[in-house]
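S.K.: just the structure for this:
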Amino acid sequence: MNTQRTLLLSASRTGNSAYLAHALPMIEQLIDADCRKILFVPYAGVTINNREYSHMVQRALSPLGIEVQGIHEFDKPDQAVFDADAIFVGGGNTFRLLERLYALQLLEPIRIRVAEGMPYVGWSAGSNVAGPTICTTNDMPIIQPPSLTSLGLVPFQLNPHYTEWTQSDHNGETRLQRLTEYLALTPSQKVLAMPEGNALRIDGDKAQVIGDPKSFWITAGGIKTEIESYRPFDL
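M.R.: Just a heads-up that it's a prediction; the model follows:
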C-alpha cells in the first residue's frame, strides 16, 4: 500500500509574500499533529550557508510550532533521515542539491522513508528532485552530479517556476520551447509545469494540484493541457 504524503511547491514565495508564508496552510494540512521535528536539507542554497538557510526556514515555520534541524548538523545524515518525523528540501540550485544527495548517499534513505509515509515537502529545487530526473530544471549545471536521475517520487517530470512571460526584445527560447526540446528527445514523458503560487499534493496513489494559478501538463510537441485544481488524479 502506498502511504506517500508529499507536498511539492513551485516556489518558496508567491508575489511579494513572506518566505514560505503562502505554504503554511498547505504544510499544516499535510503533517500530523505529532510531527514536530523536521529534518531540513539546505544543500541547494549555494549563496547561503547551511546554518543560515536552516535558521531562515525555522523562522518561517515557527507559526506552526515546528522545530527545524539541518541535516548538515548530523554526523550520519542517512540515519537522520530514518529518524526524522518529516523531511523538507529547500530551493536553490538543483544540480548542487542532487550532487550532495549522491555524495552523502541520501537518495535511497529518502525514497524508503517517503514510501513508508514520512511527509516530504520540497520547493523549487526540492521539488525538481522529486521527479525521475532533473532534466527539466531551470538551473545552470554549476556542478556535475554522478547522474541526472533523482528521487522518482512521482513518475513525471516537474518544472517549478513555470512562466509564459516573454520580453519583446529578447531572442532566447521561452520556457515552453525549452520543455518541448526535452520532450522531443523523451516523447514518452510528460512535464508538470507549475507556475509560482501552486503546489502538487500527493496522498498515496492520488495527487492533486492545489493553489493558484493553474498548472499544465506539457507533452511531446509542446502540447499544453490545463489541469483542474483540487481534482485528484491517479499517479
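
S.K.: CA atoms for contacts and neighbours, from now on please.
M.R.: Noted.

S.K.: distance of Lys206 relative to Asp32?
M.R.: 18 Å (Cα to Cα, to the nearest Å).

S.K.: among these two, which residue is more densely surrounded?
M.R.: Lys206 (15 against 12; other Cα atoms under 10 Å).

S.K.: got a list of what the more buried one touches?
M.R.: By Cα atoms under 8 Å, 6 or more residues apart in numbering, Lys206 lies in contact with 232-235.

S.K.: out of those, which are buried?
M.R.: Pro232 (16 or more other Cα atoms under 10 Å).

S.K.: got the contacts of Lys206 as CSV, with distance to Pro141 and secondary structure columns?
M.R.: Below are the contacts of Lys206 laid out as CSV (distance: Cα to Cα, whole Å; DSSP: H, G, I helix; E, B strand; the rest coil):
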residue, distance to Pro141, secondary structure
Pro232, 34, coil
Phe233, 33, strand
Asp234, 32, strand
Leu235, 29, coil
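
S.K.: here is a second sequence; please produce its structure as well for comparison:
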Amino acid sequence: MWCSLRYVYLRFHLRCTLPSSLNNFHITVYKYYSIMKSHPQALLLSSSNCHGYSLLEFAKQEICSFLGKNNVTELVFVPYAQKNYDDYTKKIKNVITPWGFSVVGLHTYPDPADAINSAKAIFVGGGNTFLLLKTLYDNELVNLIRERVHTGNLVYIGSSAGTNVATKSIHTTNDMPIIYPPSFDAISIVPFNINPHYIDKVETDTHKGETRDQRIEEYMEMPHANPVLGLKEGCILHVDGDSLILKGVAGAVLFQVGDKKVEYPVGADVSFLLDCTKEAN
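M.R.: Take a look at the predicted model:
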C-alpha cells in the first residue's frame, strides 16, 4: 500500500514540476514499479511427449487448470522451433481444442509483435532451441515477451525448446547448433537454466560416451554458469510469481556450482531458485 501511494505521489509530482522535456521520466518510474510488483505465470514442460501418454496428455490437467485460472480461452502458438509452421500448429491445435481452448499460430498474424501484445497466453513449442531463439530475436520478440510476462500481462507455456528459451540462457539445451542466434541469452522468465529431457545414466548401460551429467558439469565449470534444473520427462515447473513448484509425473535434478546434484520429487518447492544466491537445502 505504501509503495503504491509513494508511486502515485511521485508520478503526480513529476507531472506537475518537471519541464516537458523531462516529463517522460514518470514513464520510466512506472515501468520499474510494474516490474517490482510483477507476478509472472508460466508452465515449463520438459517435453510435449512422455512415455505412456499421448501428446501433452500427461500435462492436460495442469494446462487446463493454469489457463482456466488465468481466464484464457485462446492460445497463441509459437511454432518457430520447427520449419513447417502450419503442420506443427495443426498438431497442437488438434490436441488442445477439444480441451476447450482455441489455438492460433503466431505465424498467421501479419505482425508477430502486435499478436504478442494483444495475446493473453502463448504456448512456445519444442524443436530446435537455436532455431527458435534466432527466430524470436529476428522478430524482436525476446524482450517483448519478457516484459509482458513479468508485468503479468501474458501467461507462458513452454515445452522442451520452448522451456529452454524461457530461462536465463540456452547454454544447457540438448540440441545441435544448426543455426546461430545473435545471443544465447534468452527470455529469462526464471533466472537460472533448465535442461529438458534430463535422464540419468543407467548403470547397466553399455554406452561409454559422455553422460548428461558430464555435459552439465562442463557447463558448471564456466564463469557464466547458472544453476541448472534438469527436468525429467513428464516434469513440469509451475511458475506462479515468487513460487516454483514441480508438477507433472516426474521430478527434477538440480546442479549448482560446487555442489553435488540434488534430486527433487514431484510436488517439491524449488522457489529458492528465484534467488540464485541461495543454496539448496
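
S.K.: what's near enough to touch the most centrally placed residue in structure 1?
M.R.: In structure 1, the C-alpha nearest the mean C-alpha coordinate belongs to Ser127, at 1.1 Å (Cα atoms, centre = their mean). Going by Cα under 8 Å, 6+ apart, Ser127 of structure 1 touches 8-10, 89, 91, 121, 158, 160.

S.K.: ok, so of the contacts of Lys206 of structure 1, who is nearest Glu52 of structure 1?
M.R.: Leu235 (35.7 Å; Cα to Cα).

S.K.: residue ranges for the helices of structure 1, please.
M.R.: For structure 1, applying DSSP state H gives helices covering 24-30, 50-61, 77-83, 94-103, 107-115, 125-128, 175-185.

S.K.: and the fourth one, what does it pack against?
M.R.: Pointing back at helix 94-103 of structure 1 there. helix 125-128 (3 or more Cα pairs under 8 Å, 6 or more residues apart in numbering; DSSP states H and E).

S.K.: show me what the residue nearest to the centre of structure 1 lines up with in structure 2.
M.R.: Residue correspondence to structure 2 (TM-score structural alignment): Ser127 of structure 1 is matched to Thr163.

S.K.: still on that earlier bit, I'd like the contacts of Lys206 of structure 1 laid out as TSV, including distance to Asn50 of structure 1.
M.R.: As requested, the contacts of Lys206 of structure 1 are exported to TSV (distance: Cα to Cα, whole Å):
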residue	distance to Asn50 of structure 1
Pro232	36
Phe233	36
Asp234	36
Leu235	33
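
S.K.: which residue in structure 2 aligns with Thr137 of structure 1?
M.R.: Using TM-score structural alignment, Thr137 of structure 1 lines up with Thr173 in structure 2.

S.K.: right, and that match touches Asn164 too?
M.R.: Yes. If you go by Cα atoms under 8 Å, Thr173 of structure 2 and Asn164 touch, sitting 6.5 Å apart.

S.K.: counterpart of Leu141 of structure 2 in structure 1?
M.R.: Matched to structure 1 by TM-score structural alignment, Leu141 of structure 2 sits across from Leu106.

S.K.: any idea how many residues pack against that match?
M.R.: 18.

S.K.: distance of it from Gln58 of structure 1?
M.R.: From Leu106 of structure 1 to Gln58 of structure 1 the distance is 22 Å (Cα to Cα).

S.K.: just the buried positions in the helix or strand that contains Val8 of structure 2, please.
M.R.: Assigned by DSSP states H and E, Val8 of structure 2 belongs to helix 2-17. Neighbour-count burial for helix 2-17 of structure 2, counted by 16+ other Cα under 10 Å, picks out 7, 11, 14-15.

S.K.: distance to Pro177 of structure 2 for the residues you listed - can I get that in a markdown table?
M.R.: A markdown table is the format used below for those (distance: Cα to Cα, whole Å):
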| residue | distance to Pro177 of structure 2 |
| --- | --- |
| Tyr7 | 45 |
| Arg11 | 47 |
| Leu14 | 49 |
| Arg15 | 50 |
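
S.K.: cheers, nothing more for now.
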